[in-house]
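Trainee: Here's my sequence, what's the structure:
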Amino acid sequence: MARQAARRETPARLRLWVTVTVLTAIALLASTSVLMARVQDQVRAIGEDAAPRAATAADLYFALSDMDAQVARLVLTTGNDSLAGSQIDALGTYRERGRQVDADLQRLMGSGGIVLDLMNDLSIYRERVWQALTAGDGAAGYYTQATNVLHLDLLPAAERLRELSEERLDRAYEAKQATGIGAVASAVALGLLLVGLLLALQIWLARRFRRLFNPALIAATVLTVAVVAPAVTVLIVQEQRLTAARNDSLRPFLALSSARAVSYDAAADTSRYLISDNLAFYKQDFDRKSAFLDGASGLPAAAAGRDVSPYQTDQVLTRWRAYRQAHERILTLADQGRDASAIGYLTGIRRGDAAFDFSYYDAAVAEIAAGRADAFDDAMRTTSQLLTGWPWIPVGVLGMVVLLVPLSVRKRFAEYR
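Mentor: Prediction:
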């Protein structure tokens, strides 16, 4: 009777082993596949939405700052035939920046009423610019109105939009990080549980049925390890790559874009000083912006990093200081009443002129910014490639495990028929 009872108990225990093991395999399959797909979607959202929005918002602030700087050059050169080349250059750059601003605003649609407010204020600004360029002797008054709209309405709104975009980017990173941690924890916990169940079932079968090896269970164990270990590795590596891309490329890019915009606005203060008949406010405003750019949190930090050579950083700082010296010379000429010389030195586009010095500085900044943008894009591309196929790989591999477990005990059940 004891042997009969044990005989009836064995199939039930075997059925329980198989059921628990198969359900664990299904749970591992579902969680790994779903979470991998979620991570893949979040990486795509960062690379195609959150990061480009943050970069676009930074670009918008820069483009608005340069627009006003070019308008100031146009006001200063209008009616002076000897500065026709500078006027054409300023007009072309103003139009280019205008198209850049319009494109940025289009890409940022959906960010709430702040974009609509920006569009409204931009139309007012452009109206004041048109009046300044056609008013003749009254140009200075209209330009003052235009630059007030820029500094009181447009730039603060662009700054707010930039902050919102960066907050959105941070939230996207945090959400992906949380999903990645959950995916790793789930894969490790369920993977270890499944491997433990498969090994325990192998040992139990060996003791109960005197079968030392079960090829199907061995294959299922190998397949489980073969999918869990790479999945965990992929999740860890993609997290490391994206974190490095944000810290070493994206954040430095955004910081440099911000500093670049401040430098453009500072350069426009040089022109504003001449337009306003040496109003001290613009001198003080330039000094304030220059102090920020020269400070530890300005260009020395924004233009430096592991991705930048010391030579590149030095070029940015040296060229900015050269423009700052040009600014001082222009103000000195203006204070001496030599306005024509000051305007010629400011707006000229030949080597040695202030406009050339600033363009030379900006080229060094643009080189670093482009390198950082390319590095971030490369990191996003390689991360996406790393995750390719992973929502489906667990389905194929663990699906085979689900089939192998019942197959491994089919002959054992046949002994009780």
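
Trainee: switch to C-alpha atoms for all contacts and neighbour counts from now on
Mentor: Fine.

Trainee: ranges for the helices of the stretch 151-300 of the chain?
Mentor: 155-209, 215-245, 251-275, 280-294, 299-302 (DSSP state H, counting those that start in this stretch).

Trainee: Any chance you could list what contacts the last one?
Mentor: Residues from elsewhere that reach helix 299-302, judged by CA atoms under 8 Å, 6 or more residues apart in numbering: 252, 253, 255, 256, 259, 293, 294, 313, 316, 317.

Trainee: What is the neighbour count of residue 68?
Mentor: Other residues within reach of residue 68, judged by other CA atoms under 10 Å, total 25.

Trainee: Let's see this one next, to set against the first:
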Amino acid sequence: MTTSAAGRAATTGETAPAESAPAESGSAEEPGPAARPAPAGPPRAPHRIPPGALARLGQGARAVGSRAYWTTPRLVRGLTALSLATLLGLGATATTVLGGARDGTDTIGHQAAPQATRAADLYFALSDMDAQAANLLLVGADPDYTTLRKQTLDTYEQRRAQADNDLQQAAQAAAADPAGQRAVQQVLGRLGSYEALVARAQLLEEQAKAPAGQPSPAALDAYRQATDLLRQQLLPAADQVTAANEATVEQVYTEHRDALGSGWWWLLAVGLVALAALLGLQRALAVRYRRVVNPALAGVTLLTGVALAIGLHLVSRADDHLVTAKSNAYDSVIALSRARAVAFDMNADESRYLTDPSRAVAYEQSFLDKTQAIAHLDGATLAGYNAQLVAAAARHRADHAAVPFGGYLGTELRNITFPGEQDAADRVLTAFQQYQQDDRKIRELRDAGRLKEAVTLNTGLSQGQSNYDFDQLSTAIGDTIAVNATAMDSALAATDGDLDATTEALAAGALAAALALTALGVRPRLREYR
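Mentor: Below is the predicted model:
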């Protein structure tokens, strides 16, 4: 009996092979479905969040916001996490604010301010070098000035060594300042030429054996080249270095005062949030666990409040010390340092006036300009300056709040802050008046044809002579600078003491203790739910 393939398949479960129809002659075989390219469909729509997901997200948010969600364990854990986070935030804020205060004070007090005063000292040293060079030509080979000539040479060498030292330090300080580097390099490049010209002038003067006040034309020509080089290139470059450092001080001061002001408020805000979180945690424990107080959390709250108060106090103290160091002390130091530098250049103008008659008018005007830079009186001429200064000084002595003149000395007298500063500044004013009176006598003697007497009065170091009184002026300026420099150093030392490694260690210890006490205070309550 025969069975069909279909029947066998049905009986055995096998799949019957499909029979293929014979291909017709000349017809092409059509490709199968797998070989056909998929038809191009419409572009896919952008991915969208399924409406169900949004619904679930909204339900979750409502659940978290509902009162039923916040079971006691969840509430305690959430408030604990918030408390720990705000405590860490308080520590980070305090570190940032107080660290910035320390860095700002360090930049101003230990870097920028000393560099600015050092640059002013460079100007002073260069100016006095030229004053001594002019005095050497002025005294000539006159045997009456042998001792004075030796003293003048010694002073010239001292100032040259001082200028070299100031230049080395200025070059190191200007390493990161392209403009300052160029200015320092200009002084370095020209100082050797200046010294060579001065040496040539001295040699020619010795060879000429010229009398006092009448240098040889060759020596005078060499000195003119030297002093022109100094006044037109060296001194402006030195002043540029001073100005660049002053600008740095002003910028750093403004930035850090702003940072301290905003930092105080940030510290207060973060501290209050931390206290609020801790109080909220304690309240939750008191309500949910029926306990009046949690000793560990109470300790953390007290510690946080004390730390916040101390941090705010340190920020305020840092700001006060910064104001003292910069506005009260440094501003006076730099004004007085500039006054001393300009005064030495002014003193050189006095000697140049006697040394070089053909340029006497120009040097006389230069003397007046520098006089006005130290104590400016509106509309003053050289002939009438002393009378105006006497009246202005009398007004100031009658009322120290009245400062009827400007200039560097006016800046200082308007910024009297520290004990002993007023007396020191008044001595500067008195010495400046006396020096100006000496200068008018020198000019009167020269105009009267009494040149040697004018030279003696100008270069003499005995009491009543110009260089003696100028030395009194220089000493008074130095004493006033010292008062302010001491105050600045004290303010800087106070900030360094407030924000030293001990303070950092205590702050880190307090933060660690607060975090540990918070965890210890909560842990026993959460264990009850295990």
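
Trainee: what's the TM-score for these two chains?
Mentor: TM-score of the superposed chains, computed with TM-score structural alignment, normalised by the length of the first structure, equals 0.93; 413 aligned residues with a CA RMSD of 2.0 Å.

Trainee: returning to what we had before: so which of the contacts of helix 299-302 of the first structure comes closest to residue 46 of the first structure?
Mentor: Closest to residue 46 of the first structure out of the contacts of helix 299-302 of the first structure is residue 253 (15.5 Å), distances taken as CA to CA.

Trainee: Go ahead and confirm that closest one touches residue 369.
Mentor: Yes - contact criterion CA atoms under 8 Å: residue 253 of the first structure and residue 369 qualify, at 5.6 Å.

Trainee: List the contacts of whatever residue of the second structure lines up with residue 236 of the first structure.
Mentor: Matched by TM-score structural alignment, residue 236 of the first structure corresponds to residue 316 in the second structure. Residue 316 of the second structure makes contacts with residue 264, as judged by CA under 8 Å, 6+ apart.

Trainee: again, only using 10 Å
Mentor: Each residue near residue 316 of the second structure by CA atoms under 10 Å, 6 or more residues apart in numbering is listed here: 260, 261, 264, 310, 322.

Trainee: Neighbour-wise, which one of the residues you listed leads?
Mentor: Compared across these, residue 322 has the highest neighbour count, 27 neighbours, by other CA under 10 Å.

Trainee: if I read this right, it contacts residue 495, doesn't it?
Mentor: Yes - Residue 322 of the second structure is within contact range of residue 495, at 8.3 Å (criterion: CA atoms under 10 Å).

Trainee: Spit out the residues that contact those two alike.
Mentor: 101, 102, 105, 106.

Trainee: Next, count neighbours for the third one.
Mentor: The reference is to residue 105 of the second structure. 27.

Trainee: Show me what it aligns to in the first structure.
Mentor: In the first structure, residue 105 of the second structure lines up with residue 43, judged by TM-score structural alignment.

Trainee: can you give me the offset of the helix or strand containing its match from its chain's centre?
Mentor: Element membership for residue 43 of the first structure (DSSP states H and E) is helix 2-45. How far helix 2-45 of the first structure lies from its chain's middle: 40 Å, per CA atoms, centre = their mean, to the nearest Å.

Trainee: And that helix, what does it pack against?
Mentor: Under the contact criterion of 3 or more CA pairs under 10 Å, 6 or more residues apart in numbering; DSSP states H and E, helix 2-45 of the first structure touches helix 155-209, helix 215-245, helix 354-387, helix 393-414.
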